[in-house]
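Asker: Need coordinates for the below:
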Amino acid sequence: MAKLSGRTRKYRDDKPRAVMRAQAGGLSDASARASEGGVTRGLSPLVLTRAWMDWAVHLAASPGKQMQLLQQAMENAQAVFAAGLGETLSGADGAADPRFDSAEWQKFPFNLLAQAHQRQRQWWLDAMTGVRGVEPAHENLMAFVTGLLSDAVAPSNFPAINPDVISASLSENGLNLVRGSRNFAKDMATLSGLVPAVSQPFEVGRNLATTAGKVVFRNKLMELIQYAPTTDTVCPEPILIVPAWILKYYVLDLSPHNSFVRFLVDQGFTVFMISWKNPLPEDRDIGMEDYRQLGVMAAINAAIKITGAPRLHTLGYCLGGTLLSIAAAAMGRDGDDRLASVSLLATQVDFSEPGPLRLLINEAEVAMVEEMMERQGYLSSDSMAGAFALLRARDLLWTRAINNYLLGRQDDGLDLMAWHADATRLPARMHSQYLRQLFLNNDLAQGRYLVKGKPVGFGAIRAPIFAVGTEEDDVAPWTSVYKLHLFTRSEVTFVLTNGGHNTGIISAPGQPEQHFRMGRGSADSGYREPEEWLAEHEAEDGSWWVAFARWLGEHSGEAVSPPQMGARSGACKAICDAPGTYVMQR
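Answerer: Got it, this is the predicted structure:
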């Protein structure tokens, strides 16, 4: 078994932290940044200050842009007061805004409030963009922050001018506000740690992560779950699933009706799942290489030892897919041919265009996060959750606040929301390496990422690849996921499904309004731009899960009897029932 790496190498591989500490004022600067990060949840105000200064100076020197904005403001005022009733309310991107789609918002004077807000929001976005001389990164950041501030002051957020809230309050004699107050108190208690993060009616092991199985292997970083067969025969090659270690593994094993694991087991596959440990301060020095060795490689070895199969299918989700791609590239480079296939769900291997998340990851942000992690040994779960909430503030913050606190509804009846609240910590060393080597430097796509002292490249992967992107992904945009085609010489089957980063992946058959596009490519297929690929492939109704199971079957051997749970090796015998112990760690 590989050992955890020691503290001889520091988190920031390109510049040893000892050197940073030796610089004048280094210790006090680091302490100040760590304290500042604790208040701002790891978001650096210096980044926004630089972006604002860049924008303000160039706007001041652009009289033409100023005149354009003045004219637009006058046109907006005329439209709001003269136009009228019945005009379609649209957002900054031209799409209908769901916050104002009820019949109440179409009545005077609420329609004018909504229309004024939408036009003002668009005006500010126009003001932040198109100013010559502003750096693109600063322009994008200013537009992003402007969108956040505009959403914060939307009329829908204020009960006195929200007709839906007024109507509910009148019809329910204010009971909606009473329920909303209770919901608010409950959420505050959860944030303060007074009640468990995963609220009833959902509980891991009772109605979440309930697919039958056993923990058949455990080390310092992960538990390996083998799921019990439900069919008389199974494909001879097992499937190993590598989830992300941001949040818990059971997003792929939610309720019985939408469990990806249960679906695969019912299709006649032997499924193994990694369940990551929730790191503690003493795990600060666990790095990306530890996750590869103690996670992916240890799980591959155990699954093959248990089943006796010469090869296995592998599947990675999000950051787990990135880790799997690194492991697969290293295996191909070193002549290890035990992979029957590699499937990557919402996974990026090129981080040059990572989407809105890139706005929150830059040198200043990473420096602040590193100082925070140096103090506590990990990145706290609330810091990570706060960053993701900002990316979808309209849905995750304001819409939820209106529903829960003003209308008195409760949305904790969703298993996906319960999973999302079950956050995890991230080891300091691993997270610093991830941010710097993958996000900031894009070492993996540029051939600079080292495994065992030698670079890895995806051209070494010879196993067929099944890649999935989702249409509304804010974390791994599908066009970024699609870039895998540029780096591999394997057969790539690419699927684009509707939904977001989580909802597009959790796509159990039978759900309404499902569709996906699927394109099969050979090893010698020429590269097509994402827009070209999109135009060439028609949408199919249904769940991509069914197509994936069919694809796996095409790349599997003849059916065999199911393997026993951990039977072939005393080192891998059943330890405890699924979902295991690591998933329960808080």
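Asker: CA only for contacts and neighbour counts going forward, please
Answerer: Fine.
Asker: buried set for stretch 395-402?
Answerer: For stretch 395-402, a neighbour-count test (16 or more other Cα atoms under 10 Å) marks 398-402 as buried.
Asker: Not counting that stretch itself, show me its contacts.
Answerer: Residues from elsewhere that reach stretch 395-402, judged by Cα atoms under 8 Å, 6 or more residues apart in numbering: 99, 151-152, 156-157, 389, 411.
Asker: Most neighbours among these, which one is it?
Answerer: residue 156 (24 neighbours; other Cα atoms under 10 Å).
Asker: and this one, so I can compare the two:
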Amino acid sequence: MAGLSSDDGQSARSPDKRFAAPEWHTNPAYRTLKEVYLLASDWLLKQSDADDDLDEAERQRINFHLRQFVDAMSPTLMLMSNPTALHKAIETGGASIVAGARNLMTDLNAGRLTMVDAEAFAPGRNLALTPGKVVYRNRLIELIQYAPTTEEVHKTPLLILGPWINKYYILDMQPKNSMMRYLVEQGFTVFVVSWKNPDASMDDIGIEDYMDLGPLAASDVIREITGSPTVNVMGYCIGGTLLTMTLAVLAAKGDKRFNAASFMVSLQDFSRVGDTAVFMDEPAIDLIEQQMMERGYLDSREMSNMFNLLRSNDLIWANVVNNYLLGNKPPAFDLLYWNSDGTRMTRAAHSWYLRNTYVENNLIEPGKITLKDEA
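Answerer: So this is what the prediction gives:
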């Protein structure tokens, strides 16, 4: 989203897909409404920058909440000031309004905004179709092996550690965009960690358990199965952060089981995390920890709500327009389906992770973290 979205913070005059309908440019009334909204929003968003008494964290927090307010006040979110929605209501004889009301009632009963057509996808039907088998289980993971489809095979197997806040099949979506399929077609023997969705009985599982039961246990099994003395490893998202800690522990012990490591969108230095920092101050962490103490885990919906607010125009308000004002079905988008298929996080591990990364940024400080008796 360009313009005044919470996504990029560009100027009010930048192209804005919320106002893509031709009426916003050709109709004087709509054009005036758009310009007044954008100018007023631009003025409001500049107010925190004019206050020299604010520190950087306060300024970021105020800017974030102002952007949320500005986005929520868009004239495109009201039926009478959305030309596309009005035209569809007229063309359908009001059927789109009825369908939108039905969608709204469904979401109110479910307690959440529907962002994707959940019936359009299912693992095993049109997602996660690359042939694989579970070769190992423990309390926290299942290890899935994917065999190469080529005559010549790379001698060193590959282990992939994905995030435990989502399901493993992010890298095995549909055949056309499956990394698993691509890797086995290139002659790689691939192993993927599928993290268990924890319940309250697992609240005491900490970050060392994720290390022991995740990459360390998996690499032991992989070396036994393949006979290879070493394993290549790739960490994705928070799985890459865990991999960094694991590699540091192994280096301190002189353990060279991993031949090479790759990282995808994995934070190690948490000094600049963008608007995510708004949700990671001390009061917010205290609230999260209180919720986890009561339940034993952090629910996936709470994490999802945070990510949705970071891109509210794309992930919230665009769906409000599509589902309620236009009366359309939610889009069928495989990545959004995966994003909605989240997992819970154990209390002990998540509390440790938040405080040692987002709050204290200890990963970049030598000796600040001790794991498995290694600093």
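Asker: Need the TM-score between these chains.
Answerer: Scored against TM-score structural alignment, normalised by the length of structure 2, the superposed chains reach a TM-score of 0.93; 365 aligned residues with a Cα RMSD of 1.8 Å.
Asker: With distance to residue 34 of structure 1 and secondary structure added, can I get the buried residues of stretch 395-402 of structure 1 in TSV?
Answerer: Formatted as TSV, the buried residues of stretch 395-402 of structure 1 follow (distance: Cα to Cα, whole Å; DSSP: H, G, I helix; E, B strand; the rest coil):
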residue	distance to residue 34 of structure 1	secondary structure
398	29	helix
399	32	helix
400	30	helix
401	30	helix
402	33	helix
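Asker: And the residues you listed, which is closest to residue 48 of structure 1?
Answerer: Proximity of the buried residues of stretch 395-402 of structure 1 to residue 48 of structure 1 (Cα to Cα) peaks at residue 398, which lies at 22.2 Å.
Asker: Please pull up the equivalent of the closest one in structure 2.
Answerer: Matched across to structure 2, residue 398 of structure 1 falls on residue 317, judged by TM-score structural alignment.
Asker: how much space is there between its match and residue 46 of structure 2?
Answerer: Counting by Cα to Cα, to the nearest Å, the gap between residue 317 of structure 2 and residue 46 of structure 2 amounts to 23 Å.
Asker: what's the answer for residue 258 of structure 2, then?
Answerer: 50 Å.
Asker: Check residue 358 of structure 2 too.
Answerer: 27 Å.
Asker: Help me confirm that residue 428 of structure 1 comes into contact with residue 280.
Answerer: No. If you go by Cα atoms under 8 Å, residue 428 of structure 1 and residue 280 don't touch, sitting 10.0 Å apart.
Asker: Need the overlap of contacts for those two.
Answerer: Between them, residue 428 of structure 1 and residue 280 share these contacting residues under Cα under 8 Å, 6+ apart: 377-378.
Asker: Closest to residue 263 of structure 1 out of the contacts of stretch 395-402 of structure 1?
Answerer: Using Cα to Cα, residue 411 is the member of the contacts of stretch 395-402 of structure 1 that sits closest to residue 263 of structure 1, with 25.8 Å.
Asker: on that earlier part again, can you tell me which of the contacts of stretch 395-402 of structure 1 are in helices?
Answerer: Within those, membership in helices is found for 151-152, 389, as judged by DSSP state H.
Asker: Turn the residues you listed into TSV, columns for distance to residue 75 of structure 1.
Answerer: Putting those into TSV (distance: Cα to Cα, whole Å) gives the following:
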residue	distance to residue 75 of structure 1
151	22
152	24
389	34
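Asker: Residue 107 of structure 2 matches what in structure 1?
Answerer: Under the alignment (TM-score structural alignment), residue 107 of structure 2 pairs with residue 187 of structure 1.
Asker: who does the helix or strand where that match lies touch, helix- and strand-wise?
Answerer: Applying DSSP states H and E as the criterion places residue 187 of structure 1 in helix 175-191. Of the remaining helices and strands, those touching helix 175-191 of structure 1 by 3 or more Cα pairs under 8 Å, 6 or more residues apart in numbering; DSSP states H and E are helix 163-171.
Asker: coming back round to it: okay, the match of residue 107 of structure 2 and residue 419 of structure 1: tell me how far apart.
Answerer: According to Cα to Cα, residue 187 of structure 1 stands 15 Å off from residue 419 of structure 1.
Asker: Please identify which of these two sits among more neighbours.
Answerer: Per other Cα under 10 Å, whichever of residue 187 of structure 1 and residue 419 has more neighbours is residue 419, with 22 against 17.
Asker: ok, so what distance separates the counterpart of residue 127 of structure 1 in structure 2 from residue 60 of structure 2?
Answerer: Aligned counterpart of residue 127 of structure 1 in structure 2: residue 47 (TM-score structural alignment). Distance of residue 47 of structure 2 to residue 60 of structure 2, computed by Cα to Cα: 12 Å.
Asker: quick one: which of these two has more around it?
Answerer: Neighbour comparison, residue 47 of structure 2 and residue 60: the larger count goes to residue 60, with 18 against 13 (by other Cα under 10 Å).
Asker: contacting residues around the more buried one?
Answerer: 275, 278.
Asker: check which helix or strand covers it.
Answerer: Per DSSP H and E: helix 56-72 holds residue 60 of structure 2.
Asker: how about that helix, aligned to which bit of structure 1?
Answerer: Matched against structure 1 by TM-score structural alignment, helix 56-72 of structure 2 falls on residues 136-152.
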